[in-house]
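Undergrad: quick one: sequence and predicted model below, then my questions.
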Amino acid sequence: MSRRALLGAALGIPLLSACAGFDTSGAAGAGSVGFLSTQFTPVEERRRYEQALREHLRVDVAYNPVEAGVFATTIRSQVESGRVGTGLVGGLHGHLAPVADQLDDVDDLLADLTAAGYSDEVLDLARLGGATAKYVPWMQATYVVAVHRRALDHLPPGVDVQHLDYDGYLRWAQAAAAAEGRPVFGIPAGPNGLHHRFHQGYLLPSFTGGQITTFTTPDAESAWEYLRELWAVTAPASTNYDFMQEPLARGEVLVAWDHVARLVGAVDQRPDEWLMVPAPRGPKGLGYMLIVAGVGLPRGGAERELAEQAIRGLSDPALQVETLRQNAFFPVVRTELPTDLPAGIALESAAVRAQQEADDAILALPPVGLDSRDAEVSQVFANCFTRICLNREPVRAVLGSEARTLSAILGELRVPCWAPDPVADVCEVG
């Protein structure tokens, strides 16, 4: 399951037009490409990315990040009305899948970019289940484990921090809690934390080999029973943590799993005190979630020639590396990473590579094709955590109850399954 996709022909730039007052239509003035995106919505992330675009593109781009629901509605309404002010759209794989019919094919553009070195797996995703590519890969991210070196003092015999399994991870958390007098492992289980991605992409694939089709199996019950044990030695304040870099930096926790962009801030000040390591593996393998983003061309989009030139620029290694440097999203094109990356990014890059290239890696994707109902599906997994770990309800009863909710949503949507579940025209809860 190798994802070596890492960084194809520089561009440069004039003025970026993404500034105050830019509306949610994604439109831009003549000679400028309106770039509607679901990425880098936080103010500082947007500011840094706009600066990177200014320094690396030779195309005037108006960058407008919006929420996923606004993104899909805007694209559909513009294409269906025949008045498409947006020239370029960018989002996660799951954000682009629901609007695939509103995107032009980009096979010819990808053929021009073969030297970029996109991986076959990522190019396959870009087809969105069809025969032709609907987006050009843009960037990628994942989740890893941050470890303060003090926690290494509590490693049980036989547990290798670079090759963790879930049993060893639990024993380590137990030993660390006993030695420190309090739990020092954490997860981002706050209101805006991403712990549902841990359940979807790490825990369940590692224990069951799937996400949806194995939702109620005995293996899934074992996974949740395991998590209840792990939660007993996890910092209770985790229910307040949205970004794990903050409690890590404060020393409230010593070991934490989170999105790479939400860990890096803890490391940069004292990099010698930290490790970044792959997630643990389970009975089925090392489940991990790949976050792939792509850029596409809306049908009838404005400034098509400039939009295609912008895509070529977005695939340039220099801009891909700068995106990594500034916002911790990794390249999807082949490139050698520089030696002067921020310390946290450098540590993460090694962990990301080891995780993706593990012999028993199990690739998982965030839910695909759910459009605005992604949050409802993710809430099902969050509910399982709350009911099983916090409320200590019986695992089998909880899974049965939440499976009915999940089945109702997927029954209405009738979307195909996504990795790691087997390919199927309609995804059904198992």
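TA: In hand now; what should we look at?
Undergrad: contacts, neighbours, all on C-alpha from now
TA: OK.
Undergrad: so what's Gly186 up against?
TA: 234-235, 238, 244, 253-257 (Cα atoms under 8 Å, 6 or more residues apart in numbering).
Undergrad: can you pick the most crowded of the residues you listed?
TA: In terms of neighbour count, Met244 stands highest of these at 31 neighbours, by other Cα atoms under 10 Å.
Undergrad: ok, so what distance separates that residue from Tyr226?
TA: Met244 sits 22 Å away from Tyr226, going by Cα to Cα, to the nearest Å.
Undergrad: surely Ala382 meets His195?
TA: Yes. With contact defined as Cα atoms under 8 Å, Ala382 reaches His195; the gap is 7.4 Å.
Undergrad: pasting the second one now:
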Amino acid sequence: MGVSRRDALRLGLGTAALGMLSACALDTSGAPGGVGSGGLVFYSTQLSTTAEAESVRRQILAGFGEEVQFTADPSTTKLLDRVRAEAQAGTSNLGLVGALQGEFATLWKEGLLRDMTDVVESLGDRAFTSRYLDLARFDGRYAFVPWISASYIMAARREALDFLPAGADLQNLTYAQLLDWTRAIQQATGSARFGLPAGENGLLKRFLQGYAYPSFTGGVNTTFASPGAVTMWEWLQQVWATANPQSVTYGFMQEPLLTGEVWVAWDHAVRLVDALQTRPEDIVSFPAPTGPRGLGYLPVLGGLSIPRAVADPQPSIELIRHLTDPARASTTLRTVAWFPPQDLGAIPGGLPPGVGQEAETLQRMVGTPGALASSLAVGLGGQSGAYDKVFTDTFRRIVLDAGEVRGTLATQAAALQGVLDTAQARCWTPDPLGEGVCRVG
């Protein structure tokens, strides 16, 4: 019997946790840093579901000449704690780390990563896009090598297209038109068929942080309680009235799209790809909407770096060369649906139909005039969970509990400032960059 991605995520958390315990128990006596009794240790917060991790072990790592132990766990806290502990011990059992830009920012700030500038420069033939190279650079040096990328997009069943508002362009929707569209579907069918991933494993927090807030306010933290934020939350209250009530349980939107529970949805591209691959003629993808301040979107960049405590980095560098090779990038794209941060035209074999449709959608979104690219939270360290909780709690109070918008934002703004103060975090894009702790507005 097949395993759904929702179940894979649930199972993957437990499997990764067991894998981490196993990795911690490796005997490293007499072994160079980064190499344990099970071979080179590759630890990642990404590709952590059961299906993804197996694809890494069986296909993506295939052909590499040395034995590699791949261990994945999505917990940022566990990653930070482990790298810190091994740095204090003076030797690293981790040969290679795969993580997101924000996680690397914290490790770099604490001086726990090797300067990867020489490695990036040696990989000039990989044709990394300049946008992703910029994200990999801190303080004028490269903290990591770009590895995998993705973003969040919209998808709809074709029967929903009959109810688009007059004059609306699916590839250039506004948030107002999206609301009119979902209302029209609800009125015509008698059912609420819009969907957001608001379940425990869903990524609604990213919709708020990288899409709704930038599109309505031009920022995130510095505009958290601004007049534009009030307008955004009022819009969200209205569109939620057109959402399938089961949205509070959804982790991956591809499943309700395939069953017809939902006709229009937003989610991470990886969490929509099965629907587009399974029924490419019946389900279409399109960019996120544009708001009063532009089209806010969140490019997601995963990278590869070597802990500073690794005594001999050469085996890790060779593994990076393997993982970023265009042929291996093609395997990654086909098996786990994460895009290489490289020119897609250089990827051999072309793109499968569903993945190709997503790639076109992402290119349209990035190319939209006035598009506002946000960063994932940078420099939060162990406060990442508390930061996300501010946004999900605000959603619960305003949208699910029908709370008063301005008063709730004032209360939650104080909570958000507390998180940023604890982390001593500077602002990140799209908020204005500067020195000192980011100030909530």
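TA: That came through, no problem. Model, not experiment: these values are computed from the prediction.
Undergrad: so between Ala382 and His195 of structure 1, which is more surrounded?
TA: His195 (25 against 20).
Undergrad: so what corresponds to the more buried one in structure 2?
TA: Mapped onto structure 2 by TM-score structural alignment, His195 of structure 1 lines up with Leu204.
Undergrad: looks like that match contacts Leu196 (just checking).
TA: Yes. Here Leu204 of structure 2 reaches Leu196: they are 6.7 Å apart, a contact under Cα under 8 Å.
Undergrad: what about the match of His195 of structure 1, distance to Ala212 of structure 2?
TA: 10 Å.
Undergrad: same question, Gly441 of structure 2
TA: 16 Å.
Undergrad: so the two - more neighbours on which side?
TA: Comparing Gly441 of structure 2 with Ala212 by other Cα under 10 Å, the one with more neighbours is Ala212, at 27 against 15.
Undergrad: what sits against that one?
TA: 232, 291, 296.
Undergrad: how about 10 Å then?
TA: Ala212 of structure 2 makes contact with 175, 206, 218-220, 229, 232-233, 235-236, 288-291, 295-297, according to Cα atoms under 10 Å, 6 or more residues apart in numbering.
Undergrad: residue nearest the centroid of structure 1?
TA: By Cα atoms, centre = their mean, structure 1 has its centre lying nearest to Ile291, at 3.2 Å.
Undergrad: ok, and the closest non-adjacent residue to the aligned partner of Thr408 of structure 2 in structure 1?
TA: Alignment note (TM-score structural alignment): Thr408 of structure 2 maps to Val398 of structure 1. Among residues not flanking Val398 of structure 1 along the chain, Cys384 sits closest, at 6.5 Å (Cα to Cα, 6 or more residues apart in numbering).
Undergrad: would you map the strands across the stretch 201-350 of structure 2?
TA: Ranges of strands in the stretch 201-350 of structure 2, per DSSP state E, counting those that start in this stretch, are 264-268, 283-286, 296-297, 300-305.
Undergrad: what does the stretch 1-150 of structure 1 give?
TA: Taking DSSP E, counting those that start in this stretch as the test, the strands found in the stretch 1-150 of structure 1 are 33-37, 61-65, 88-92, 136-141, 143-148.
Undergrad: what's the helix or strand just after the last one aligned against in structure 2?
TA: The one in question is strand 143-148 of structure 1. As assigned by DSSP states H and E, the chain's next helix or strand after strand 143-148 of structure 1 is helix 166-180. Counting by TM-score structural alignment, helix 166-180 of structure 1 pairs with residues 175-189 of structure 2.
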